[in-house]
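Chemist: with the sequence up front, the predicted model follows.
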Amino acid sequence: MASVLSDMTRDAEVQAAIAAVRDPEIDETVAALNFIVGTKIDGDSVTVTLRLPTFWCPANFVFLMGGDIRDAVLALPWVRNFKFELVDHFAADEISRGISERQSFAQVFPRHAENDLGDLRLAFDKKAFLMRQEALVDFMRRAGFGDEFLIRMSVAELDGLADAQGGELKTLAGDYLAKRRGIGLANDDLAFTTAEGEAIDAGALPRHLRHARKVTMSAQSNGEMCRILMAARHSGAACAAHGFHSEKGNS
């Protein structure tokens, strides 16, 4: 019984670790996007299998996600070995091996990589920063906070207000401030700035938020397309398993 409970606990820990990993372009979790095919635990070894919406998803995007999944699972104190399995993808073998062996993207694809994906990750993180900022500002505006107040609020003031009020504000502010730190902006600065850390005056705020909203809408559209394509893939797999033909199965 103890072994069964241990296995269940470890599986729950692995699922929780993976649930925090996000698609870097869309800023939604890989679990919510239904990218995880399955996990396998064998003692202190974990295998995670991933399937993406299409056979041709960009290899660099996949590599970022795979690396984040690996790092999240290996952060669990009892995990000693990790294996990554990407299926139904044009570079499945190369990416699976590279992620499992902790190689860099440049090592796996030396002819196609000019750097180690740092610039790409930063570009995605800045987009996610704008998306989270737009969601937070929209919530705070609807809650009655004016633009003049928002553009003068410090990080410490936002953090304190979120702790005091709790609820959705705390969640939105926590996600936003985490991404803000992730792109290297100082904690002793204004809470709402550009992704480069520049102040935004009240007159420029509407234009800035329109740009952020466009980024959000683009990511949401991509997310919806991912869900449609994933549903088609799952439908095709189910048909194949029962001996039926589906035109969607090759998507």
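Modeler: Perfect, I can see it now. Residues are numbered from 1 along each chain as shown.
Chemist: going forward, measure contacts between C-alpha atoms and count neighbours the same way
Modeler: Fine.
Chemist: counting contacts, what elements does the longest helix seen in the chain pack onto?
Modeler: In the chain, with assignment by DSSP state H, the single longest helix is helix 205-241. With contacts taken as 3 or more CA pairs under 8 Å, 6 or more residues apart in numbering; DSSP states H and E, helix 205-241 sits against helix 118-142.
Chemist: this is the other structure I want to compare:
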Amino acid sequence: MTVTTAGTLRSRILAALGGVRDPELDEPITVLGFVASCTVDSDGQAEVHLRLPTYFCAPNFAYLMVADAYDAVSALDGVRRADVILDEHFAAAAINQGVAARAGFVGSFGAEAAGELDALRADFLRKAVLAGTDQVCRPLAAAGATPDDLAATTLGEVPDTPALARLRRRRAELGLPAGDGAPLVIDPGSGTGVGAAAVPLHLRRARLTRTSLEANTGICRGMLRHRYQIDPEAEDES
């Protein structure tokens, strides 16, 4: 593998890591600054180091990110081996060994684990759907859409925006209706449309969920910068 090819592969690896999200914050780990380093050698062996805002970040969240990063990197053509390593975390050894062995969360933590993490991932996706609903509905309501209007609106009738595309993706990940004919406002638990009378309360929940995610994201960014002495201006330029 030439230097140019290795550099191209590294770019592809970083792009793939951009599809890995913090499950709680619903933001890419690359945007959050959780990717500390990424290298690939001439034999196609990739090594990615991840870092988190605190030493005691929840191990289930950390495991999901490391496992998802491993899956994203190892699936790329040209990557012969992928090592994804979580640094400076109290459960790093168990997580790193478990992910490398494809042991699952229970296999990595044994009796300490209550079960695998599918239900947790689904819970966070439902929150992401709620937050996305607020992002899409607020401009419509500001333009005069009533609860009756919003209850009757389908995804195909909403202007195409990045927020709408993101909402469609999150709904699809949960197995919820995401096509043009699907209702815009749905219960993320059942996938059924929300009636006009219930829309105001539903949108208040959606707004609270969005603001909570944004606040937690800001806190995590600040803690990461403080922990690793990251210059925000340098971070923005990278």
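Modeler: Cool, the structure landed. What you see is a predicted model; the values in this text were computed from it and never measured.
Chemist: tell me the buried residues in the longest helix of structure 1?
Modeler: Across helix 205-241 of structure 1, burial judged by 16 or more other CA atoms under 10 Å covers 205, 208-209, 212-213, 215-216, 219-220, 223, 226-227, 229-230, 232-237, 239.
Chemist: ditto for stretch 2-21 of structure 1
Modeler: Buried, per 16+ other CA under 10 Å, within stretch 2-21 of structure 1: 10, 11, 14, 15, 17, 18, 19, 21.
Chemist: which strands and helices sit next to the host helix or strand of the third one?
Modeler: Put plainly, it is residue 14 of structure 1. Secondary structure from DSSP states H and E places residue 14 of structure 1 in helix 2-19. Helices and strands touching helix 2-19 of structure 1, by 3+ CA pairs under 8 Å, 6+ apart, are strand 36-42, helix 59-74.
Chemist: so which of those is the most packed in?
Modeler: Greatest average neighbour count among the helices and strands packed on helix 2-19 of structure 1 goes to helix 59-74 (a mean of 20), per mean count of other CA atoms under 10 Å.
Chemist: okay, angle between that helix and helix 118-142 too, please.
Modeler: 80 degrees (axes from the mean of the first three to the mean of the last three CA atoms, to 10 degrees).
Chemist: JSON lines for the buried residues of stretch 2-21 of structure 1, including distance to residue 64 of structure 1?
Modeler: Below are the buried residues of stretch 2-21 of structure 1 laid out as JSON lines (distance: CA to CA, whole Å):
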{"residue": "10", "distance to residue 64 of structure 1": "24"}
{"residue": "11", "distance to residue 64 of structure 1": "23"}
{"residue": "14", "distance to residue 64 of structure 1": "18"}
{"residue": "15", "distance to residue 64 of structure 1": "19"}
{"residue": "17", "distance to residue 64 of structure 1": "16"}
{"residue": "18", "distance to residue 64 of structure 1": "14"}
{"residue": "19", "distance to residue 64 of structure 1": "15"}
{"residue": "21", "distance to residue 64 of structure 1": "10"}
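Chemist: so what's the closest residue to residue 188 of structure 1 other than its chain neighbours up against?
Modeler: In space, and not counting its chain neighbours, residue 188 of structure 1 is closest to residue 155: 6.4 Å by CA to CA, 6 or more residues apart in numbering. For residue 155 of structure 1, the contacting residues are 177, 187, 188, 189, 190, 191, by CA atoms under 8 Å, 6 or more residues apart in numbering.
Chemist: from those, which ones fall inside strands?
Modeler: Among the contacts of residue 155 of structure 1, no member is found in strands (DSSP state E).
Chemist: of those - the most surrounded one?
Modeler: Sorting those by how many neighbours each has (other CA atoms under 10 Å) puts residue 191 first, at 26 neighbours.
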